[in-house]
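A.B. asks: here is a sequence with its predicted model. Questions after.
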Amino acid sequence: MQGKERGVIESNARVGFVGAGKVGTALGELFRSCGIAVSGYSSLLAEDAQAAAEKTASDAYADAAEVVEASDVIFFTVPDGEISNAWKNLVASYGAAACDALFGKIVCHCSGALPAAVLADAAEYGAKAVSVHPLFAISGGGSAQAKIGTALFTLEGDESALATVSALLDVCGVHHREIASSDKPLYHAAAVCASNLAVGLFASAQTMLERCGFGADEARGALRSLFVGNCESIAERGPIDALTGPIERNDAETVVGHLMAFREDPTLLKERDAYTALSRVVVEVAAAKHPERDYSHIAEILRAAR
């Protein structure tokens, strides 16, 4: 940014990454595919920075300070528990020159649970902090760049920096919205319910089929179309319209049969607990779908099963 006033973020801002894992690489690929300049990556493992740089036609840097020097917007794409230390270590590396190095920079992290304020005292150094969370699960296997661009991004932090980050996402055609920092824990819990806990739900179903004599691969394959189809239906139509099954049709006898099967196999205690807890939620969804029906009997059966 030579020859320009300090603190001015150019419309063609260069984006750099401290951390070269799945999230940072996917974001870098997305930005580059949309014509946004990606300066490069630093990582504790030089080979990771090099790999991400090769995928984004950018540079691999020796440390975070080099990323900052080459970038206007810096993403800390490291695990949540390392964001604060990565930022503090960067600031400490500058010593008394921190303000000169960081003035006017926008510093971001991609945690869904943590607020922008985890980049402590960014404003003291003339930097502006933003949290930028893609509501998307990156589990590896193939490029996530094309898919991450379909996700909702939630933003929170410095108001003026939000405008710049929003503009970058607009270039990519990415849907985004702001969220209050105080809402981030509940927001992230919602994301976990729809993503990570769905893994636990599927694992429970697979375990139950294995108890019925299915092999692990066979059970996973048998559940695939049911699980994927139901997830698509819920996402497209909403939980009320998508709901089917014994609770929806007020079939208490079938629910009792399920609970009896759990009692007969004490090794399925976790699966039983998951079944009863989620079934109580499903009762409320069913009642919203069919307000004319009385679900009190099933609700009482599930309460007694605790």
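C.D. replies: Great, that's in hand.
A.B. asks: please count neighbours and contacts with C-alpha atoms only from this point.
C.D. replies: Will do.
A.B. asks: could you give the number of residues near the closest residue to A86 other than its chain neighbours?
C.D. replies: Spatial nearest neighbour of A86, excluding adjacent residues (CA to CA, 6 or more residues apart in numbering): F76 at 7.8 Å. By other CA atoms under 10 Å, the residues close to F76 number 27.
A.B. asks: any idea how far F76 is from C110?
C.D. replies: 7 Å (CA to CA, to the nearest Å).
A.B. asks: burial of A101, as a residue count?
C.D. replies: By other CA under 10 Å, neighbour count at A101 equals 17.
A.B. asks: L243 too?
C.D. replies: 19.
A.B. asks: isn't the residue nearest to A86 up against H109?
C.D. replies: Yes. Assessed by CA atoms under 8 Å, F76 is found in contact with H109 at 4.8 Å.
A.B. asks: what about the strands in the stretch 101-250 of the chain?
C.D. replies: 106-109, 128-134, 153-157, 176-178 (DSSP state E, counting those that start in this stretch).
A.B. asks: what's the closest of those to Q50?
C.D. replies: When the strands of the stretch 101-250 of the chain are compared for distance to Q50 using CA to CA, the nearest one is strand 106-109, at 20.8 Å.
A.B. asks: would you mind pulling up the elements that that closest one packs against?
C.D. replies: strand 73-76, strand 128-134 (3 or more CA pairs under 8 Å, 6 or more residues apart in numbering; DSSP states H and E).
A.B. asks: can you rerun that using 10 Å?
C.D. replies: Here strand 106-109 touches strand 15-18, strand 73-76, helix 80-94, strand 128-134, strand 153-157, helix 159-171, going by 3 or more CA pairs under 10 Å, 6 or more residues apart in numbering; DSSP states H and E.
A.B. asks: before we go on, here's another structure to hold up against the first:
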Amino acid sequence: MGVQVVIVGAGRVGPALARLLTRAGYRLLGVAAPSADAARRACDYAGAGRPVQDAADLTREADLTFLATPDDVIGNVCRALADAGAFRPGSVVAHCSGALPSEVLAPARPAGAHVGSLHPLQSFASAEEAVRVLPGCRCAIEGDPEAVGLLRTVAEDIGGRPFVIRPEAKPLYHAAAVFASNYLVAVEAAAVRLAEAAGIPRAEALDALLPLIRGTVSNIERVGIPECLTGPIARGDAETVRRHCTEIARHAADLLPLYTLLGRQTVRVAVARGGLDEAAVHALEEALRPAPGPSPAHP
């Protein structure tokens, strides 16, 4: 008999895991969700398992329980299941949150369960997209040694590429993911605003910028950081940077602090890349220096 799995949660990740694990030969006991319809749809999507609303009906028999619920309820769900005696000794209880460490599952330990987390380092809008992109995706794993061992195998069996991090490093790991994904969206939103200020219609601005975005990501993958850096800061062109600051202050003043902050970070990348002398670095730093605020009023 293969590893017996229960999925708690029927959002995007839960049904995707159910389908991928079933495909990989794991025995899906079922999917639990507050909505009976959602649990049924998840089992139908996986092609296996019993839909239930009370996860304890299934988890007592599970070798592996995934709590694929929203982050803010993972701890409470785990505690409720532990209080119901729903975890068996030697089983593994895991969650899929990028932000939370496995310690949030500590209530499962008194029953003899091992706790861990498996976080796919990818974003997806639906279970179908998750099934498509999870194979080949890097997966961060942390937790008790027994849990890490099983979760590493699980990640590999569904086509993932696992790596192990320290539980206490989870916040920094997640911050890195936020920089790489969420903040990229914020930066591109700023780029679209500036393009609009330059007279380019919004839809056309995004269409014009997308090839540049794709090219930059491709260069990061192909050449690496810092070698892929281009643009005025990489060239030491402080005058262009100064003109940017002047026009941003005039047309989108709230974006100027973001521009100068990212500019100063880009100077550091450019220095690591090589090719800037001390005078060029000083000129860039001066061009990116935050403008002084209003002088305080005198009594």
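C.D. replies: Arrived safely. Quick caveat, the model's predicted, so the values are computed rather than measured.
A.B. asks: TM-score them against each other, please.
C.D. replies: The TM-score (TM-score structural alignment, normalised by the length of the second structure) is 0.90; 289 aligned residues with a CA RMSD of 1.9 Å.
A.B. asks: quick check: I7 of the second structure touching T59?
C.D. replies: Yes. Counting by CA atoms under 10 Å, I7 of the second structure sits close enough to T59 to count as a contact (8.8 Å).
A.B. asks: more crowded one of those two?
C.D. replies: I7 (33 against 28).
A.B. asks: show me what the more buried one aligns to in the first structure.
C.D. replies: When the first structure is aligned by TM-score structural alignment, I7 of the second structure is paired with F17.
A.B. asks: mind listing what its match touches?
C.D. replies: Listed by CA atoms under 10 Å, 6 or more residues apart in numbering, the contact partners of F17 of the first structure are 24-25, 27-28, 38-43, 49, 52-53, 60-61, 64, 67-68, 71, 73-78, 107-109.
A.B. asks: now, which of the residues you listed lie within helices?
C.D. replies: G24, T25, L27, G28, A49, A52, A53, A64, V67, V68 (DSSP state H).
A.B. asks: how close does the residue nearest the centre of the second structure sit to R214 of the second structure?
C.D. replies: Most central in the second structure under CA atoms, centre = their mean is A177, positioned 4.3 Å from the mean C-alpha point. Per CA to CA, A177 of the second structure is found 18 Å from R214 of the second structure.
A.B. asks: the longest helix seen in the second structure: how far from the chain's middle?
C.D. replies: Secondary structure of the second structure per DSSP H: the longest helix is helix 202-222. Put simply, helix 202-222 of the second structure sits 20 Å off its chain's centre (CA atoms, centre = their mean, to the nearest Å).
A.B. asks: ok, stretch 205-220 of the first structure next?
C.D. replies: Counting by CA atoms, centre = their mean, stretch 205-220 of the first structure comes out at 29 Å from the chain centroid.
A.B. asks: equivalent analysis for stretch 68-75 of the first structure, please.
C.D. replies: With CA atoms, centre = their mean, you get 23 Å for stretch 68-75 of the first structure.
A.B. asks: read off where the longest helix of the second structure ends up in the first structure.
C.D. replies: Going by TM-score structural alignment: helix 202-222 of the second structure matches residues 216-236.
A.B. asks: mean shift of that stretch relative to the second structure?
C.D. replies: Overlaying the second structure shows stretch 216-236 of the first structure at a mean distance of 1.5 Å from the equivalent residues (mean CA distance after the TM-score superposition for the first structure).
A.B. asks: the longest helix of the second structure - contacts with which helices or strands?
C.D. replies: Using 3+ CA pairs under 10 Å, 6+ apart: helix 202-222 of the second structure touches helix 182-197.
A.B. asks: angle of the helix it packs on against helix 202-222?
C.D. replies: Following axes from the mean of the first three to the mean of the last three CA atoms, to 10 degrees, one obtains 140 degrees for the angle between helix 182-197 of the second structure and helix 202-222.
A.B. asks: can you pull the contacts of the alignment partner in the second structure of F153 of the first structure?
C.D. replies: Per TM-score structural alignment, the equivalent position to F153 of the first structure in the second structure is C139. C139 of the second structure sits next to 96, 98, 117-122, 151-152, 155-156, 160-164 when contact means CA under 10 Å, 6+ apart.
A.B. asks: relative to H114 of the second structure, how far out is C139 of the second structure?
C.D. replies: For C139 of the second structure relative to H114 of the second structure (CA to CA), the value is 19 Å.
A.B. asks: report how many residues lie close to S123 of the second structure.
C.D. replies: Neighbours of S123 of the second structure (other CA under 10 Å): 13.
A.B. asks: and the counterpart of L197 of the first structure in the second structure, what is it in contact with?
C.D. replies: With TM-score structural alignment as the criterion, L197 of the first structure lines up with Y183 in the second structure. The contact partners of Y183 of the second structure, taken as CA under 10 Å, 6+ apart, are A176, A177, A189.
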